[in-house]
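Asks: predicted model follows, preceded by the sequence.
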Amino acid sequence: MPEGDTVWLTAHKLHEALAGRVLTLFDLRVPRFATTDLTGREVLDVTPRGKHLLTRIEDGFTLHSHLRMDGSWRVFAAGERPRGGPGHQIRAILGNSEHAAVGYRLPVLELLRTQDEARAVGHLGPDLLGPDWDPGAAERNLLADAARPLGEALLDQRNLAGIGNVYKSELAFLARCTPWLPVGELPSGVPARLVATAQRLLEANKNRFERRTTPGERRTEQRLFVYGRVGRPCLRCGTLIRKAGQDERVTYWCPRCQSGPTGPADA
């Protein structure tokens, strides 16, 4: 599931393949931009911003994309046949003499003037993997609405940018609080530790696609503490992990290790 670490790694791979090279192919397969042709222009950089990708192109253009649940960018050698899904799922192809970057199932794809990037990402809070990272501001944002459940506050990209449903569940477990606990009821010191842990985990995982939050060389099925492990024993206490709906998503928790209210659709 694409979260801030996955987006950072995707941006890094796109930057390596595209930056500093002139586009020989520019194909956006969305009606609004289907006739736009930026071939002959140089790609300047590919920058991640939370869960957003900004591909900046010569003459003041930015291609903004967002992966959401199942979008992806794949890089292939020039002339290589793309292998990321059926052709009808391709939304964008950016090619040069050496590589082709192909975007599959991209739910957000728009071409902006670079000077207008704030329209797409200006609402975001401090980026956990960005140069603007500010743990103090992230903590203040997180606590701004004392009645808001922790899980919802963590997912709100206006508070801090980069956390998705996986990290939401894992961070609540590591804080020993359920995702439904109001942030105003977090024990003293926990918000600061939460923010620091979030940044540490994303930093540790940004160079690999197989995300890991548990310490040591655990088996693949034990690389996360609670996410996706409903009905399996907690890696700390052995209690069976449970799941419930929260804000139109599924969240996971350990009923023994985590204190606080639980979800209405407890499974």
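Replies: Received the coordinates, thanks. Residues are numbered from 1 along each chain as shown.
Asks: okay, CA-based contacts and neighbour counts for the rest of this
Replies: Fine.
Asks: what's the burial count for E221?
Replies: Residues near E221, counting by other Cα atoms under 10 Å, number 9.
Asks: what about versus this one:
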Amino acid sequence: MPEGDTVLQTAKRLHGALAGQELTRSDLRVPRFATADLSGRGVLEVAARGKHLLTRVEGGLTLHSHLRMDGAWRVFAQGERWRGGPAHQIRAILSTATHTAVGYRLPVLELLRTEDEERAVGHLGPDLLGPGWDPDLALRNLLAAPARPLGEALLDQRNLAGIGNIYKCELCFMARATPWLPVGELPPRTAALLVTTAKQLLEANQDRPVRITTAAVRPRTGTGPAPRPRRPVDDLWVYGRAHRPCLRCGTPVRTAEQDARPTYWCPHCQTGPAPHS
């Protein structure tokens, strides 16, 4: 499932291609809205709310979509060949005079009144990349069920919106806690720092083509030796590094499922319960 920074990047691409222009074609390929036609309406903006995308058009309407595991929006210049999947996977087409946005495999696609957007996203906790970010509320939400495993609490978008499975694993590593540790057992300072770090990570990666959670390589200064080039395998602390040495201590990283998602952790650096694997 895409992380909040990826969804924000998608919103920015869609906004840049569609906002301020009139739709020349609108094709929503879901039964409930198959007869809806947005052609002739101007696109006001495309915004991200957590992992949700909101395309607002004239007339007080919003096209709400969610990518979940493998949905995608692709933007093409007029005349460019569409790439993103076979035609039967297309769920939405929005065209202007200059660009076409094509939604592939979208599991959530609905047209609603803009004034009713809260019906779709009102359940979300504070948005890590949104203007209404509230770290105190996010922390209270996260700790509201003390017995809940930390990894599950971080993924619950009702607590704080924008964390996906990659950030879940990376944040648990940075907190030196396994994803199965009851969230209420985190030291208060660690819990507060976890929320702050989550925002810092997503903000740092919101415009990057490649997500990095480990320390960035600093630019060369002075006449000293150049820093060792970063290898892509070193961009993340533990996610995707099963059986490879931990970047901090060298212990092989372990993996197991948590809530049907592959989860990675270092058995030496992170304390707390963990499954045998």
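Replies: Cool, the structure landed. Everything quoted here is computed from the prediction, not taken from an experiment.
Asks: can you pull the contacts of S259 of the first structure?
Replies: R176, C177, T178 (Cα atoms under 8 Å, 6 or more residues apart in numbering).
Asks: got those as a markdown table, with secondary structure, neighbour count and distance to L155 of the first structure columns?
Replies: As requested, those are arranged in a markdown table below (DSSP: H, G, I helix; E, B strand; the rest coil; neighbours: other Cα atoms under 10 Å; distance: Cα to Cα, whole Å):
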| residue | secondary structure | neighbour count | distance to L155 of the first structure |
| --- | --- | --- | --- |
| R176 | coil | 19 | 18 |
| C177 | strand | 27 | 16 |
| T178 | coil | 27 | 14 |
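Asks: which parts of the first structure are strands?
Replies: Per DSSP state E, the first structure has strands spanning 25-28, 43-49, 52-57, 61-66, 72-77, 90-95, 99-104, 108-113, 242-246, 249-253. These are given in chain order.
Asks: switch those over to a markdown table; also include distance to R223 of the first structure and mean neighbour count.
Replies: Shown next, in a markdown table, are the strands of the first structure (distance: least, Cα to Cα, whole Å; neighbours: other Cα atoms under 10 Å):
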| stretch | distance to R223 of the first structure | mean neighbour count |
| --- | --- | --- |
| strand 25-28 | 37 | 20 |
| strand 43-49 | 25 | 23 |
| strand 52-57 | 25 | 23 |
| strand 61-66 | 26 | 22 |
| strand 72-77 | 23 | 19 |
| strand 90-95 | 31 | 22 |
| strand 99-104 | 27 | 23 |
| strand 108-113 | 30 | 16 |
| strand 242-246 | 17 | 19 |
| strand 249-253 | 15 | 22 |
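Asks: what's the closest of those strands to L143 of the first structure?
Replies: When the strands of the first structure are ranked by proximity to L143 of the first structure, the top entry is strand 242-246, at 18.7 Å, counting by Cα to Cα.
Asks: residue range for that closest one in the second structure?
Replies: With the alignment judged by TM-score structural alignment, the segment of the second structure matched to strand 242-246 of the first structure spans residues 254-258.
Asks: give me the residues contacting the matching stretch.
Replies: Applying Cα under 8 Å, 6+ apart, the set of residues contacting stretch 254-258 of the second structure from outside is 151-152, 241-243, 262-267, 275, 277.
Asks: returning to what we had before: how about CSV for the strands of the first structure, with distance to R218 of the first structure added?
Replies: CSV is the format used below for the strands of the first structure (distance: least, Cα to Cα, whole Å):
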stretch, distance to R218 of the first structure
strand 25-28, 42
strand 43-49, 30
strand 52-57, 31
strand 61-66, 31
strand 72-77, 27
strand 90-95, 36
strand 99-104, 32
strand 108-113, 36
strand 242-246, 21
strand 249-253, 19
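Asks: out of these, which comes closest to R83 of the first structure?
Replies: Where these are weighed against each other on Cα to Cα, the nearest is strand 72-77, at 8.2 Å.
Asks: what angle sits between that closest one and strand 99-104?
Replies: 160 degrees (axes from the mean of the first three to the mean of the last three Cα atoms, to 10 degrees).
Asks: quick one: strand 72-77 of the first structure to the second structure mean distance?
Replies: Relative to the second structure, and after both are superposed, strand 72-77 of the first structure has an average distance of 0.6 Å to its aligned residues, where the measure is mean Cα distance after the TM-score superposition for the first structure.
Asks: got it, and stretch 190-204 of the first structure?
Replies: Comparison of stretch 190-204 of the first structure with the second structure after fitting gives an average deviation of 0.5 Å (mean Cα distance after the TM-score superposition for the first structure).
Asks: quick check: buried residues in that stretch?
Replies: Of the residues in stretch 190-204 of the first structure, those with enough neighbours to count as buried (16 or more other Cα atoms under 10 Å) are V190, P191, R193, L194, V195, A196, A198, Q199, L201, L202.
Asks: would you mind measuring from Q115 of the first structure to D132 of the first structure?
Replies: Computed as Cα to Cα, to the nearest Å, the Q115 of the first structure to D132 of the first structure distance reads 18 Å.
Asks: cool, and I163 of the first structure?
Replies: 16 Å.
Asks: those two: who's more crowded?
Replies: Between I163 of the first structure and D132, counted using other Cα under 10 Å, I163 has the larger neighbour count: 25 against 11.
Asks: was I right to think the more buried one contacts Q157?
Replies: Yes: the pair formed by I163 of the first structure and Q157 meets the contact definition of Cα atoms under 8 Å, at 7.4 Å.
Asks: tell me where the stretch 101-250 of the first structure has helices.
Replies: Secondary structure of the stretch 101-250 of the first structure (DSSP state H, counting those that start in this stretch): helices located at 118-121, 135-142, 150-155, 165-174, 190-205.
Asks: run the chain-centre distance for the second one.
Replies: Looking back up the chat, that one is helix 135-142 of the first structure. Relative to the mean C-alpha coordinate of its chain, helix 135-142 of the first structure is positioned 18 Å out (Cα atoms, centre = their mean, to the nearest Å).
Asks: make a markdown table from the helices of the stretch 101-250 of the first structure and add distance to A78 of the first structure to it.
Replies: Shown next, in a markdown table, are the helices of the stretch 101-250 of the first structure (distance: least, Cα to Cα, whole Å):
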| stretch | distance to A78 of the first structure |
| --- | --- |
| helix 118-121 | 30 |
| helix 135-142 | 41 |
| helix 150-155 | 38 |
| helix 165-174 | 34 |
| helix 190-205 | 29 |
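Asks: L54 of the first structure: which of the ones you listed is closest?
Replies: For L54 of the first structure, the closest of the helices of the stretch 101-250 of the first structure is helix 118-121, at 9.4 Å, according to Cα to Cα.
Asks: outside of the closest one, which residues touch it?
Replies: With contact meaning Cα under 8 Å, 6+ apart, helix 118-121 of the first structure is reached by R49, H52, H64.
Asks: end to end on stretch 56-68 of the first structure, go ahead and measure it.
Replies: Taking Cα to Cα as the measure, stretch 56-68 of the first structure stretches 20 Å from start to finish.
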